[in-house]
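*Asks:* Take this sequence and fold it.
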Amino acid sequence: MTTVGEALITLLEAHDVDTVFGIPGVHTVELYRGLARSKIRHVTPRHEQGAGFMADGYARAGGRPGIAFVITGPGLTNTITAMGQARADSVPMLVISGVNATPTLGKGLGHLHELPDQRGMMEKVALFSHRVTDADELPGVLARAFALFSSSRPGPVHIEIPTDIMVKPAGGIAALLTNVAPPEPNPAAIAEAAKLCAAARRPLVLAGGGAKRAEAPLQRLAEKLGAPVVQTANARGLLHRHPLGVPASPSLKAVRALMAEADLVIAAGTEFGPTDYDGYSDGGFVLPSNLIRIDIGADQLARRPARISIHADCGAALEALLVEIGTDQPPSGDGQSRAAATRQAAFAEMAPALQAQTRAVEMIRDALPGSIIVGDSTQPVYAANLYYDHDRPGGWFNAATGFGALGYGPPAAIGAALAVPDAPVVCLTGDGGFQ
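*Replies:* Predicted coordinates:
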């Protein structure tokens, strides 16, 4: 007999899952019975928070959802911090947990690992939380999770299985595989954006984490327009050592000056979060008026309205914009000089101690080319988030922006190393984060 827990493993295999992170417990035994007969690799951390952070690093480095198995109650609450970080940074993460038997839920009888309302708690941090009440629900809820990961702004998803459902028979369940793509860019919006690009004389691109897998069209557009490209912390590695690249935080005065003088700003995959754009909490950041926004998340576009909003994957939107602009447009003449002046001024603006810490990170990069550098909430990471030019798109990420979880670095680096075994992986952490 195949149980629901065992069947779940088979369904994950059908979704091309090859690695899960977790700590087994009495409420998740059936998942581990399934793993014993599976090719899926299981990685055990010291603590469930580590499982979540490993899944995060695995997803960021490898471009695939990170999966965590955790027990009911304290195992799941230990994972919430990692889910909060994933939510803040749009990291695809699937957390599968147990929960107490269905007849006992919400009754407060004092069962092992019992919470008053586990799913209600998870709904506050996950994109969605689903309780499985029947084996037939498994294919659909997994399809929903993976469709969300591939077609919209990703984040953490939670699925819980009561212990009485976990052991029920589940033979013959087939995976529901859906090929859900992101929305195509609206042709009318692309046409209007192309007109603005044609009229711009001092264009600028702001690249966020949503653009990190769109380097080729991003670079072509920047070169076509002669537009400097400012990269937030999660976009570092784009346009490495390119004359139009500006690997500096928009919190710096020099970068804000560049933005203020631009007559067109194209924001690709950035939410304009204060930790990137107002890191000193001085209120000096002003949203550009002549703004084109590209984002896969419709809710993000609604939060910070732009003159033109393009709801699409960054790569697809940039490619469409390039086609619409065509070959006739000459680039503006001073993009490279504006970028060079901003790079120089941004670095000079930093205190000498911060400059030294950035130089130290650059030495690591140069000693280990093509490396993935994973950072914790520690001073050299703060410095490099202000100014640092990495050599690999998606190869610089950390917990020092957004949610800002301490202790992220070591487990996330382990996850990254498992996702990309051929790349050197470096963890930058402090004494507090390492503990």
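*Asks:* Going by C-alpha atoms from here, please, whenever you check contacts or count neighbours.
*Replies:* Noted.
*Asks:* Go ahead and confirm Gly98 touches Thr163.
*Replies:* Yes - contact criterion Cα atoms under 8 Å: Gly98 and Thr163 qualify, at 6.4 Å.
*Asks:* Neighbour count: these two, which is higher?
*Replies:* Each of Gly98 and Thr163 has its neighbours counted (other Cα atoms under 10 Å); Gly98 has more, 31 against 21.
*Asks:* Distance of the more buried one relative to Leu31?
*Replies:* To Leu31, Gly98 is 10 Å away according to Cα to Cα, to the nearest Å.
*Asks:* rewinding a little: which residues are common contacts for Gly98 and Thr163?
*Replies:* The contact sets of Gly98 and Thr163 overlap at 27-28 (Cα atoms under 8 Å, 6 or more residues apart in numbering).
*Asks:* Would you mind measuring from Val229 to Thr401?
*Replies:* Taking Cα to Cα, one finds Val229 at 20 Å from Thr401.
*Asks:* The two: who's more crowded?
*Replies:* Per other Cα under 10 Å, whichever of Val229 and Thr401 has more neighbours is Val229, with 30 against 23.
*Asks:* Go ahead and confirm that one touches Leu206.
*Replies:* Yes - judged on Cα under 8 Å, Val229 makes contact with Leu206 at a distance of 5.8 Å.
*Asks:* ok but Phe69 is inside a helix, no?
*Replies:* No - Phe69: not assigned to a helix; according to DSSP: H, G, I helix; E, B strand; the rest coil it is strand.
*Asks:* can you pull the contacts of the closest residue to it other than its chain neighbours?
*Replies:* Of all residues not flanking Phe69 in the chain, Gly22 sits nearest, at 4.6 Å (Cα to Cα, 6 or more residues apart in numbering). Applying Cα under 8 Å, 6+ apart, we find Gly22 in contact with 42-45, 48, 51, 68-70.
*Asks:* Out of those, flag the one nearest to Ala189.
*Replies:* Each of the contacts of Gly22 was scored against Ala189 by Cα to Cα, and Ala68 proved nearest at 39.2 Å.
*Asks:* what about that closest one, neighbour count?
*Replies:* Neighbour count for Ala68, taken as other Cα under 10 Å: 30.
*Asks:* Quick check, it in contact with Asp18.
*Replies:* No - using Cα under 8 Å, Ala68 is not in contact with Asp18; the gap is 11.9 Å.
*Asks:* Assign a three-state SS to Asn94, would you?
*Replies:* That one is not Asn; residue 94 is Leu. For Leu94, the assignment made with three-state DSSP gives strand.
*Asks:* how about the strands in the stretch 251-400 of the chain?
*Replies:* Per DSSP state E, counting those that start in this stretch, the stretch 251-400 of the chain carries strands over the ranges 264-268, 291-295, 308-311, 372-375, 396-398.
*Asks:* before we go on, could you also do this sequence so I can check it against the first one:
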Amino acid sequence: MNLRESTRHFDDRNVRTANGQAGSRHRTCGESLVTLLEIYGVQYVFGIPGVHTVELYRGLARSSIRHVTPRHEQGAGFMADGYARVTGKPGVCFIITGPGMTNIATAMAQAHADSIPMLVISSVNARSELGSGDGRLHELPSQREVFNGLGAFSHTLLDAADLPQVLARAFAVFESARPRPVHIEIPLDVIVSPAGVIEASCAVRAAKPAAHPAALAAAAELLAEARRPLILAGGGAADAAAELRELAERLQAPVALTTNAKGLLPSGQPLLIGSTQSLPHTRAMIREADVVLAVGTELGETDYDVVFDGGFAIAGKLIRIDIDAQQLMRNVRPDVAIVSDAREALSELSTRLHERPVRPAATDWGAARVAAVRAANLAGYDAAMRSQQRLIDTIVGTLPGVVIAGDSTSPVYAGNFLHDAPAPRSWFNSSTGYGTLGYGLPAAIGAKLAAPRRPVVCLIGDGGLQFTLPELASAVEARVPVIVLVWNNFGYGEIRKYMAQRDITPVGVDIYTPDFAALAKAFGCEAARVDDPRTLEAELRRAASRDVPTVIEVREADWFARVPS
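*Replies:* Below is the predicted model of the structure:
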């Protein structure tokens, strides 16, 4: 639908009855919501219909929006998250009052931690019943208070006439601020109330913020004089790959990427350090930098201190670029703070540096130093990590353009250090930020819907898969042929090792593991088991040619025995 059709009206005359004849009833708020979502370009809604949300579905069947039904509201949230990470657009969910919302809370928290746009639209009890404590169906004392801390904001729509304004606020967050989940709850009596006329011009888009000239001038001066410049880039720069690369090459500045920024510099780029900010050799290099440019990154623990020793430090001058003014002052305070969209700021910095002389980088800096640091890091990896790298390399080498949606599992942890993604938005997982389990499968479903022509692999452990295993049925039903690669170490292997390292007798980690192949086939999927790169490559090729999901099991002990390093 063309957003420029500002004179187009959606009113009661567009309402039709079940037999297709024009109806006389008023267009409801629920129907108008669907129309507005179409105007904003929403293609998918993830949700499980319930008695409190059926009126949101009244206009859905005749819309262009496709509905996908997960088997749990947490799955809806993770699907929306995976869709958003691939497209950069918000994933949208329809969720019932009470238990539906508490079920999706974990997914909202993961999206909040990783700055992922997600629109959660829920029902809530009627206006006259809010906060009554009468024990009504699905009643929470205050649903909005519960979820206000899990997103940019939570809003109760008390008047249908306010719907366009509230949606405009939500999309302003998604498109021109730090993206986070937004929750809009609609009381049951408001969902069915008349909504009146809606114009396409209601979808007003806010521009992204641009940097202040004085801050840009100060940053450009520092960078131009730097002898050992270095760049730290995070997921906030995901759409600024070209600008980041141009600036890095002009300055000969090494670049370290967070997990959510992988692919901003492609594998093999000489200035790419990787995602090893928690390792000693990379940390030493960062401390030696005389000017550090941090763009779109929190400088948070799960990207810079996963060893939890407090050893990450910046000794030189620090320039920070972030769309969130408050985040600029968290963790490490900058010498120059630039509130801006990453692409806008990097482009402006490049322009300024082209207009003035730039001091050459030190002779022992740049690509040569990066190569030495990468070699030192590589020498420190154990056989297990090298073996798991072979697993990831096989996936990427076999399936060009693959998107890998990971869970909290051992090969993903290894890949966060070792894997250099070929492009942005092609490697993401739940092991950073909030760090939940069960994310990988539903997130992969959302990613495949977002990029139907690209292969999508869910990389997940046997424990994590059991959190959201029923979503295999959702994938079959929605005709989403994801490839689920299960790393099976028969329990919570990483926690088992963690307990042993601390001389704690392992308890609760050796869980019962089902027959994944039999379960996969029962859900309508194909299944296989592999234990070396050659057979994995063959099964990946078969899986990529199918129109149903495929579950491929890799047993850790067998893989390590056949792929020692």
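*Asks:* And the residue positioned nearest the centre of the second structure, how far from Val554 of the second structure?
*Replies:* Most central in the second structure under Cα atoms, centre = their mean is Arg85, positioned 4.1 Å from the mean C-alpha point. Distance, Arg85 of the second structure to Val554 of the second structure, using Cα to Cα: 26 Å.
*Asks:* next one: Ile495 of the second structure
*Replies:* Applying Cα to Cα to Ile495 of the second structure and Val554 of the second structure gives a distance of 19 Å.
*Asks:* Which one of these two is surrounded by more residues?
*Replies:* Of the pair Ile495 of the second structure and Val554, Val554 is the one with more neighbours under other Cα under 10 Å, namely 22 against 15.
*Asks:* is it true that the more buried one touches Gly461?
*Replies:* No - the pair Val554 of the second structure / Gly461 is not scored as a contact, 9.5 Å apart, by Cα under 8 Å.
*Asks:* Now for these two: what residues contact both?
*Replies:* Residues touching both Val554 of the second structure and Gly461 by Cα under 8 Å, 6+ apart: 486-488.
*Asks:* The stretch 1-150 of the first structure: strands as residue ranges?
*Replies:* 19-22, 41-43, 66-70, 93-99, 129-131.
*Asks:* Mind putting these into CSV with distance to Pro185 of the first structure?
*Replies:* Shown next, in CSV, are the strands of the stretch 1-150 of the first structure (distance: least, Cα to Cα, whole Å):
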stretch, distance to Pro185 of the first structure
strand 19-22, 33
strand 41-43, 38
strand 66-70, 28
strand 93-99, 26
strand 129-131, 29
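*Asks:* Of all those strands, which one is nearest Ala191 of the first structure?
*Replies:* strand 93-99 (35.3 Å).
*Asks:* which position in the second structure aligns with Asn111 of the first structure?
*Replies:* Rather than Asn, residue 111 of the first structure is His. When the second structure is aligned by TM-score structural alignment, the residue opposite His111 of the first structure is Arg136.
*Asks:* In the second structure, what residue corresponds to Trp396 of the first structure?
*Replies:* By TM-score structural alignment, Trp396 of the first structure lines up with Trp427 in the second structure.
*Asks:* Please apply the same query to Thr358 of the first structure.
*Replies:* Thr358 of the first structure maps onto Gln389 in the second structure, by TM-score structural alignment.
*Asks:* Equivalent analysis for Glu223 of the first structure, please.
*Replies:* Using TM-score structural alignment, Glu223 of the first structure sits opposite Glu249 in the second structure.
*Asks:* And Tyr277 of the first structure, by the same measure?
*Replies:* By TM-score structural alignment, Tyr277 of the first structure lines up with Tyr304.
*Asks:* likewise Leu264 of the first structure?
*Replies:* Per TM-score structural alignment, Leu264 of the first structure is aligned with Val291.
*Asks:* wait, what's in contact with that match?
*Replies:* 222-223, 226, 228-230, 316-319.
*Asks:* Quick check: it vs Gly463 of the second structure, distance?
*Replies:* 43 Å.
*Asks:* out of the contacts of Val291 of the second structure, which are inside helices?
*Replies:* 222-223 (DSSP state H).
*Asks:* give me the number of residues near Ser154 of the second structure?
*Replies:* 22.
*Asks:* residue contacts, the equivalent of Leu318 of the second structure over in the first structure?
*Replies:* Matched to the first structure by TM-score structural alignment, Leu318 of the second structure sits across from Leu291. Neighbouring residues of Leu291 of the first structure by Cα under 8 Å, 6+ apart: 264-267, 306-308.
*Asks:* again, 10 Å this time
*Replies:* For Leu291 of the first structure, the contact set (Cα atoms under 10 Å, 6 or more residues apart in numbering) comprises 193, 196, 204-205, 263-267, 305-309.
*Asks:* Among the residues you listed, which one sits closest to Gly370 of the first structure?
*Replies:* Using Cα to Cα as the measure, the one of the contacts of Leu291 of the first structure that approaches Gly370 of the first structure most closely is Val205, at 24.4 Å.
*Asks:* you'd agree that closest one is up against Met259?
*Replies:* Yes - using Cα atoms under 10 Å, Val205 of the first structure makes contact with Met259 at a distance of 9.1 Å.
*Asks:* Give me the more crowded residue out of those two.
*Replies:* Taking other Cα under 10 Å, Val205 of the first structure and Met259 do not tie; Val205 has more neighbours (27 against 24).
*Asks:* which residues touch whatever residue of the first structure lines up with Tyr83 of the second structure?
*Replies:* Mapped onto the first structure by TM-score structural alignment, Tyr83 of the second structure lines up with Tyr58. Shown in contact with Tyr58 of the first structure (Cα under 10 Å, 6+ apart): 19-21, 52, 64-67, 91-93, 411-420.
*Asks:* State the distance from Tyr58 of the first structure to Met93 of the first structure.
*Replies:* Distance of Tyr58 of the first structure to Met93 of the first structure, computed by Cα to Cα: 10 Å.
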